[in-house]
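Enquirer: quick check, what structure comes out for this input:
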Amino acid sequence: AWTLQKANGGRGVLMGGVPGVGPARVIVIGGGVVGTHAAKIAAGMGADVTVLDRSLPRLRYLDDVFGGTFNTGYSSAGLLEELLPLADMVIGAVLIPGAAAPKLVRRDQFGMMKPGAVLVDVAIDQGGCFETSRATTHQDPIYEIDGIMHYCVANMPGAVARTSTLALGNATMPFMLALAKKGWKQACADDPHLLNGLNVHAGQLTYEAVGTALGMKTVDPKSLI
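Expert: Below you'll find the predicted structure:
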């Protein structure tokens, strides 16, 4: 929303609009945890929001839980191309766990978008889901390419470091305690989710998606325990 302000290079659009002036049009690509929360916040600010996803069960869930709070659509290159000219903001929230994010908006599509429209790339830690994405910082968060503003801050939760650290600690503490009490081998043997989180051991890469992305050989983590 801050990037949409005219002083920051955006279109000068208020997310919720005002009486007589329409709200911002926001497209969220990906209906997972990040995309759902992005859509909820944008809709809460009064924006006209559409969430795209390729999972029909997920789209049904969003419709059931959020009703008419925002629109949903089955994600495809054709539908995205239809929506890009209408969008004031596109939020990329696509995640393939452990792997590089797919590039969903190309630079040659910028010409069909509104000047000053904003791309927010929440997948930047996985390489970004827009062709022109590059990681930025909270100190210098935005840049412009062909009239389109980019907000691609790596570690966005770092802006609210206290809240995000406490939340992360709450989520990871059970795993840390298991590792401390049992040792890594037994903890991973007892918990398949923890085993799935093993990336490297003794110089060997154990995460297949990372190996595929980097062109490196991987070993089955089960063989290590």
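
Enquirer: when you work out contacts or count neighbours from here on, use the C-alpha atoms and nothing else.
Expert: Fine.

Enquirer: name the nearest residue to residue 131, ignoring sequence neighbours.
Expert: Nearest residue to residue 131 in three dimensions, chain neighbours excluded: residue 106, at 5.1 Å (Cα to Cα, 6 or more residues apart in numbering).

Enquirer: any idea how many residues pack against that neighbour?
Expert: 11 (other Cα atoms under 10 Å).

Enquirer: quick one: contacts for it?
Expert: Residues near residue 106 by Cα atoms under 8 Å, 6 or more residues apart in numbering: 130, 131, 132.

Enquirer: how close does it sit to residue 225?
Expert: 43 Å (Cα to Cα, to the nearest Å).

Enquirer: likewise for residue 21?
Expert: 62 Å.

Enquirer: so how far is residue 10 from the spatially closest residue to residue 111 that is not a sequence neighbour?
Expert: Sequence neighbours aside, residue 146 is the residue nearest to residue 111 in space, at 8.0 Å (criterion: Cα to Cα, 6+ apart). Plainly put, residue 146 is 12 Å away from residue 10 if you go by Cα to Cα.

Enquirer: one more, please, to line up against the first structure:
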Amino acid sequence: MIIGVPKEIKNNENRVALTPAGVAEFRKNGHPVYIQSTAGVGSGFEDSEYEKAGATILPTIEAVYEIAEMIVKVKEPITSEYALIKENQLLFTYFHFASSEPLTHAMIERNAVCLAYETVEKADRSLPLLVPMSEVAGRMAIQEGAKYLEKPMGGRGILLGGVAGVKPANVLILGGGIVGTQAAKMATGLGANVTIVDVNLNRLRYLEDVLPANADTVMSNEYNIRQLVSQSDLIVGAVLIPGAKAPHLITRDMLSLMKKGTVLVDVAVDQGGCIETCTPTTHENPTYEIDGIVHYCVANMPGAVPYTSTLALTNATLPYAIQLANKGWQQACTQNEELKKGLNVVNGKIVYKAVADAWGLTYTPLEEVLN
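Expert: Purely as a prediction, here's the structure:
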């Protein structure tokens, strides 16, 4: 199978979908790899390293899409890429269809095969291709939140961990999954008082056991959240429903309960956001204020630390990508239930129910497409 890796062109997205080591693995399995020139530079990989590993460097994104049977990316295609996508071309990347109706319609119209990293799912319901970026995003949420709590950045002017004789900041984390757990680890490590909420009592019991004494767990419901937001200095949205829009746990009216200069970091923004007033921002313009509340809603947070993120992501995606290349997407998805759940749009049909439900579109059972 011919593999193509275009350069990411989303705002300040410096990750790349394949490392030179990944190229070597594809070549070992007999697959030619075409990399767009400078695609890996943002992550610290020069064209010469890819060439040494056996890749062919192409000068333009158009050339990569034209030759490839499988496109391996990090982020969803943006508008300028839509017309480059060919019928039956396999795209393996993060899509987050439930947060973008135009993207959903575009992929339907292109008759592409869209296999989404974020819905590849193991039997235990874990999401192996979302985990590494969730770990990065969770840790970054505290790093960025701490920065924007500084007064020159619009925040309350609070040091997250406080000092002797001065109380530390209060951090509220909505969701106890991978993002929330990593955020809690970072925040507690910096000395903040942390409260993490979730609807799963078993998860809260686990977090109670593994997190240090400066972390509390609380059952997630509207009443408790309304009480907690008034006391919090930094609030992290870390809610995920695989393939679907995140629910709004913080609504517009709750901003009036918060202290001026409170910082909101919505890690779920690429799935529609769990904070009603959050809309996607970029690394170039990461924040905005509403009613004196700072909103940080960058949709590709891990893109700010591309070296770490690229290595973490490709460690997880490469084994699946090799399977797709060796067997073709139909056989690979038939034999591997994890990959099968990654299929979202196939040849003009939506085969992932949560995506169809998000936009009121027709759902086609995957069995009809694979048979």
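
Enquirer: give me the TM-score for these two chains.
Expert: Once superposed, chain against chain, the TM-score is 0.98 (TM-score structural alignment, normalised by the length of the first structure); 225 aligned residues with a Cα RMSD of 0.9 Å.

Enquirer: sorry, back to before: ok, how many other residues are close to the residue nearest to residue 111 of the first structure?
Expert: By other Cα under 10 Å, neighbour count at residue 146 of the first structure equals 11.

Enquirer: pretty sure it sits against residue 109.
Expert: No. The criterion here is Cα atoms under 8 Å, and residue 146 of the first structure misses it with residue 109 at 10.3 Å.

Enquirer: all strands for the first structure, in order.
Expert: Counting by DSSP state E, the first structure has strands at residues 25-29, 48-53, 71-74, 89-92, 118-121, 142-145, 148-151, 200-201, 204-205.

Enquirer: these: which one's closest to residue 181 of the first structure?
Expert: strand 200-201 (19.3 Å; Cα to Cα).

Enquirer: can you pull out the helices in the first structure?
Expert: Listed in chain order, the helices of the first structure (DSSP state H) span 33-44, 56-66, 77-83, 161-182, 184-190, 192-196, 208-214.

Enquirer: measure the nearest residue in space to residue 320 of the second structure that is not next to it in sequence to residue 179 of the second structure for me?
Expert: Spatially, and ignoring its direct neighbours in sequence, residue 320 of the second structure is nearest to residue 339 (7.4 Å; Cα to Cα, 6+ apart). Using Cα to Cα, we find residue 339 of the second structure at a distance of 22 Å from residue 179 of the second structure.

Enquirer: look at those two and report which has more neighbours.
Expert: The neighbour comparison of residue 339 of the second structure against residue 179 (other Cα under 10 Å) goes to residue 179, with 31 against 24.

Enquirer: enumerate every residue touching whichever residue in the first structure pairs up with the more buried one.
Expert: For residue 179 of the second structure, the aligned position in the first structure is residue 34, judged by TM-score structural alignment. Applying Cα under 8 Å, 6+ apart, we find residue 34 of the first structure in contact with 93, 122.

Enquirer: skipping adjacent residues, who's closest to whichever residue in the second structure pairs up with residue 83 of the first structure in space?
Expert: In the second structure, the residue paired with residue 83 of the first structure is residue 228, using TM-score structural alignment. Among residues not flanking residue 228 of the second structure along the chain, residue 172 sits closest, at 7.3 Å (Cα to Cα, 6+ apart).

Enquirer: the one you found: neighbour count?
Expert: 29.

Enquirer: isn't it right up against residue 236?
Expert: Yes. If you go by Cα under 8 Å, residue 172 of the second structure and residue 236 touch, sitting 6.3 Å apart.

Enquirer: adding distance to residue 60 of the first structure, write the strands of the first structure out as CSV.
Expert: Shown next, in CSV, are the strands of the first structure (distance: least, Cα to Cα, whole Å):
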stretch, distance to residue 60 of the first structure
strand 25-29, 16
strand 48-53, 11
strand 71-74, 9
strand 89-92, 20
strand 118-121, 25
strand 142-145, 34
strand 148-151, 30
strand 200-201, 37
strand 204-205, 37
